[in-house]
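# Okay, predicted coordinates and the sequence, questions at the end:
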Amino acid sequence: MALLREEDRQYLENLFKENLKDKVKIILFSDKAAGSKLVVPGRVECPYCQQTREILEELVSLSDKLELEIHDFLTDEIIAKKYNVDKIPAILFEKNNNVLGVRYFGIPSGYEFSSLIEDILDISRGETQLSPTTKAFLATVNKPVHIQVFVTPTCPYCPRAVRLAHQFAMENPLITADMIEAIEFPHLAEKYNVTGVPKTIINEKVEIEGAVPENIFLEYFKSALKD
């Protein structure tokens, strides 16, 4: 059963046709047994894995410049560790044989579906909408940076925070930016004391409450780089 309405499919198909430039591979780490009524010992329970897979399958069917690669989180454990994937569903992106630091943990539904579409467009075109000042600074980053953005599907302000973090990651391979769906991963939401979304954590020490403008986000980012 299709998840997208026909008018949405047509809109996205036209959007991809007009805007996709280079091929993008979407990599999904999931539970291939998702949706099955069988109980498989050792399986990680993933209630949104099947729906996440269906969303991505519909998207890649709309353009020959999109490809979907699916890995089982347990049987492909070595690959999961290689990409530092420790929870599912997980969505990564590959372009020109390079896996980017743009990642989704949890289903990209609700408002976050727009983040997914815009990320795909940016990755394919090889450009972001960040200011020249931000791009210039990000080019100087020479050590790993980890950004985590906690969201929920019903939060209208969350995509702004996710998109900023993901665009930072697109500008420098040393930057990894994760969207984390707080409801699906309550242990992480509790660990980082997420009482409202969006909430962003940079390098485990700098916290940002709410969605902030690019220039303010950059200042928080800079402070996280200080020893």
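The structure has been received and is ready for your questions.

# CA only for contacts and neighbour counts going forward, please
OK.

# Could I get the full set of helices for the chain?
Secondary structure of the chain (DSSP state H): helices at 6-19, 49-60, 77-82, 112-125, 132-138, 158-171, 186-191, 214-225.

# any idea how far Ala165 lies from His71?
With distances taken as Cα to Cα, to the nearest Å, Ala165 is found 25 Å from His71.

# Please say which of those two ends up with more neighbours.
Ala165 (28 against 17; other Cα atoms under 10 Å).

# Could you verify my assumption that the more buried one touches Ile147?
Yes - the pair Ala165 / Ile147 is scored as a contact, 6.8 Å apart, by Cα atoms under 8 Å.

# Show me the common contact partners of the two, please.
177-178 (Cα atoms under 8 Å, 6 or more residues apart in numbering).

# middle-most residue in this protein, spatially?
In the chain, the centroid-proximal residue (Cα atoms, centre = their mean) is Tyr104; its distance is 2.8 Å.

# check contacts around Thr176.
Contacts for Thr176 were tallied using Cα under 8 Å, 6+ apart; they are 100-103, 144-147, 166, 169.

# Span of stretch 141-159 from start to end?
Distance between the two ends of stretch 141-159: 24 Å, counting by Cα to Cα.

# Could you list the buried residues of it?
141, 145-153, 157-159 (16 or more other Cα atoms under 10 Å).

# which residues touch it?
Outside stretch 141-159, the residues within contact range by Cα under 8 Å, 6+ apart are 108-112, 114-115, 161-162, 165, 172, 174-183, 189, 194, 197-204, 210-211, 225.

# Tell me how far Ala177 lies from Glu7.
Distance, Ala177 to Glu7, by Cα to Cα: 31 Å.

# next, the one to line up against it:
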Amino acid sequence: MLDSNMKQQLGTYLQKIDNPIELTVSINETPKSKELETLAREIAEISDKISLTIKTDDVGRVPRMTVAPQGEMARVTFAGVPMGHEFTSLILALLQAGGYPSKEDPALQTQAKHLSKPLDFEVYISLSCHNCPDVVQAINLMAVLNPNISATMIDGGVFPDEVDELGIMAVPTLLLNGQPFGNGRMTLEEILNKVDDSAEEKQAAELSAKAPFDVLVVGGGPAGASAAIYTARKGIRTGIVADRFGGQVMDTMAIENFISVKATNGPKLVAGLEEHVKEYDIDVMTNQRAVDIRDIDDEHGKKIKQVELANGAVLTAKSIILATGARWREMNVPGEEQYKTKGVAFCPHCDGPLFKGKPVAVIGGGNSGIEAAIDLAGIVEHVTVLEFADTLRADAVLVRKAESLANITIIKNAMTTEVLGDGNKVVGLSYQDRKTDQNHVVDVAGIFVQIGLVPNSDFLKDTLELSDRGEIVIDGRGQTSLAGVFAAGDVTTVPFKQIIISMGAGATAALGAFDYLIRH
């Protein structure tokens, strides 16, 4: 199961276990059970701090593995074989159950320990999902820290009947006490804030009490991180306030055009950004969404900026850099909103395995759309690509690859008009041929929307000059139409939405803001 190199690396990690832990594996005669048993035995052989019990007559989900400190009731469960992206989740569970401290924010860990109500988390995942481990690791840590909490990872590919019964068509899907709790990537902070009734009020008070920043960066993607590093290096008080650190890049897998790095992926790049930001005295405030910015006069009659957050908190700053990025563009057709996470999806890497052996559609013929079609073709029965224009916008090498695959059909001049469903899930879509005006129906179980991005600037439409596409209009220094407010990255009118361009734009805005502070 594990090669010699992985065993050697795992052995290094498991040396950090202080207290004995127990693995209990429940199996039957299925191949996945044999895989899990092999994995568990190999792990137990590496460390004398790990004991193993194999059960062959257990009830409930099988195969499954529980991890617990010796002598304690197991609260962390892996239903399925935690390999792929979830192998890291397993290693962390072993370490934390064995007493090795988590690197998560101590304040968040204290918050988790103080939760008093019973919380039974279940998260449905796919092993190819790069967002799923964040949720699995968050609830596992909560379960290790608090005896009132239990956490179960469930591989939807191993338990398809459960997935079908619950109507799960997107991962990660998180349940709490048997009820839907959340979909998509969620951080420990986000989960805690949803279950801790007093968290939002406390946070708002703490944030509002912060002293004014010289520069407040709104947004934590490549542009925001770059801007914050540049301003912090100038020795001025810098803060980042963001919904999540990393932004849209967290949902990007293959990155092969970041100069000097031949190949990487979004989560890995974001981890590097976060590590770099932490090298400086930057106040990072995540899980916060800005809803307004405004100018006010301070006690000396000088203009100062205010940023209001969704929880009611107000932050003040002498200058602001807006780097709120963009989000997936939606089709805006009937049925789309109703069937989100029920067949309408935006991440082929995450949700593709849930449509194994079924027909799907990809909307969009750019690089993202054609790459999605190629990836999905190896999993699903058939992929129908619908492109609005009369030509594909994807790179020629991608188009040739897609056209060479027998289970990909590409339809051009196709305008999607409706998502069709049976009340519970997607069953098809309708489109209009833009040349003939004829309407057609394609029977599909899933629809992957890959038609570009929309700037996250809705809250600025009455404050700043925006383009007809909703982008923040900036000059060569990143200055917006409001003095002292700068902007960078995908939310702006800068052409070519690329990671490396966003980073450069962030640096430009930071230097522009610094120059503004010197002069004013």
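Here it is on my side, so go on. The shown structure was predicted, so the numbers you read here are calculated from the model rather than taken from an experiment.

# how about TSV for the contacts of Thr176 of the first structure, with distance to Pro89 of the first structure added?
Formatted as TSV, the contacts of Thr176 of the first structure follow (distance: Cα to Cα, whole Å):
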residue	distance to Pro89 of the first structure
Leu100	17
Gly101	16
Val102	14
Arg103	10
Pro144	24
Val145	22
His146	19
Ile147	18
His166	18
Ala169	20
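
# what's around the counterpart of Gln109 of the second structure in the first structure, how many residues?
Taking TM-score structural alignment as the alignment basis, one finds that Gln109 of the second structure is matched in the first structure by Lys135. A count of neighbours around Lys135 of the first structure, defined by other Cα under 10 Å, yields 16.

# Quickly note the distance from Lys135 of the first structure to Val141 of the first structure.
Between Lys135 of the first structure and Val141 of the first structure the distance is 10 Å, computed by Cα to Cα.

# what about Ala510 of the second structure, which SS state?
Per DSSP: H, G, I helix; E, B strand; the rest coil, the local secondary structure of Ala510 of the second structure is helix.

# so what's it closest to, chain neighbours aside?
By the measure of Cα to Cα, 6 or more residues apart in numbering, the closest residue to Ala510 of the second structure outside its immediate chain neighbours is Ala227, 4.9 Å from it.

# Which strands or helices does the helix or strand hosting the one you found pack on?
When elements are defined using DSSP states H and E, Ala227 of the second structure is found to belong to helix 222-233. Counting contacts by 3 or more Cα pairs under 8 Å, 6 or more residues apart in numbering; DSSP states H and E, helix 222-233 of the second structure is packed against strand 213-218, strand 238-241, helix 266-277, strand 314-322, helix 499-519.

# one more time with 7 Å
strand 213-218, strand 238-241, helix 266-277, helix 499-519 (3 or more Cα pairs under 7 Å, 6 or more residues apart in numbering; DSSP states H and E).

# any idea which of those is most buried?
Stretch with highest mean neighbour count among those: strand 213-218 (a mean of 27; mean count of other Cα atoms under 10 Å).

# now that one: which residue numbers in the first structure?
Taking TM-score structural alignment as the measure, the first structure aligns no residues with strand 213-218 of the second structure.

# same check, this time on stretch 162-172 of the second structure
By TM-score structural alignment, stretch 162-172 of the second structure lines up with residues 188-198 in the first structure.

# Ok, stretch 125-132 of the second structure next?
The alignment of stretch 125-132 of the second structure onto the first structure (TM-score structural alignment) spans residues 151-158.

# end-to-end on the matching stretch?
Per Cα to Cα, the first residue of stretch 151-158 of the first structure is 6 Å away from its last.

# Stretch 168-177 of the first structure too?
Start-to-end, stretch 168-177 of the first structure (Cα to Cα) is 8 Å.

# What span of the second structure is that stretch aligned with?
Stretch 168-177 of the first structure falls opposite residues 142-151 of the second structure when the two are matched by TM-score structural alignment.

# what do we get in the second structure for Arg53 of the first structure?
With TM-score structural alignment as the criterion, Arg53 of the first structure lines up with Glu37 in the second structure.

# quick one, what contacts that match?
For Glu37 of the second structure, the contacting residues are Val25, by Cα atoms under 7 Å, 6 or more residues apart in numbering.

# quick one: it from Leu52 of the second structure, how far?
Computed as Cα to Cα, the Glu37 of the second structure to Leu52 of the second structure distance reads 10 Å.

# hmm, back to that, what's the farthest-apart pair in the buried residues of stretch 141-159 of the first structure?
In those, two members sit farther apart than any others by Cα to Cα. They are Val141 and Pro153, at 31.3 Å.

# Counterpart of Arg103 of the first structure over in the second structure?
When the two structures are superposed using TM-score structural alignment, Arg103 of the first structure falls opposite Thr77 in the second structure.

# That match contacts Thr66, doesn't it?
Yes - with contacts defined as Cα atoms under 7 Å, Thr77 of the second structure counts as touching Thr66 at a distance of 4.3 Å.

# and these two? which has more neighbours close in?
Thr77 (24 against 20).

# Could you list which residues are in contact with that one?
64-67, 151-153.

# Count the neighbours of the residue lying closest to Lys16 of the second structure once chain neighbours are set aside for me.
Once flanking residues are discounted, Lys16 of the second structure sits nearest to Tyr100: 6.5 Å by Cα to Cα, 6+ apart. With neighbours defined by other Cα under 10 Å, the count for Tyr100 of the second structure comes to 16.

# Tyr100 of the second structure is in contact with Leu14, isn't it?
No - using Cα under 7 Å as the test, Tyr100 of the second structure is too far from Leu14 to be in contact (9.7 Å).

# The match of stretch 125-132 of the second structure: how far from the chain's middle?
In terms of Cα atoms, centre = their mean, to the nearest Å, the gap separating the centre of stretch 151-158 of the first structure from the centre of its chain is 14 Å.

# can you check stretch 94-109 of the first structure too?
5 Å.

# Ok, stretch 189-205 of the second structure next?
20 Å.

# and if you look at stretch 46-60 of the second structure?
If you compare the mean C-alpha spot of stretch 46-60 of the second structure with that of the full chain, they lie 33 Å apart, counting by Cα atoms, centre = their mean.
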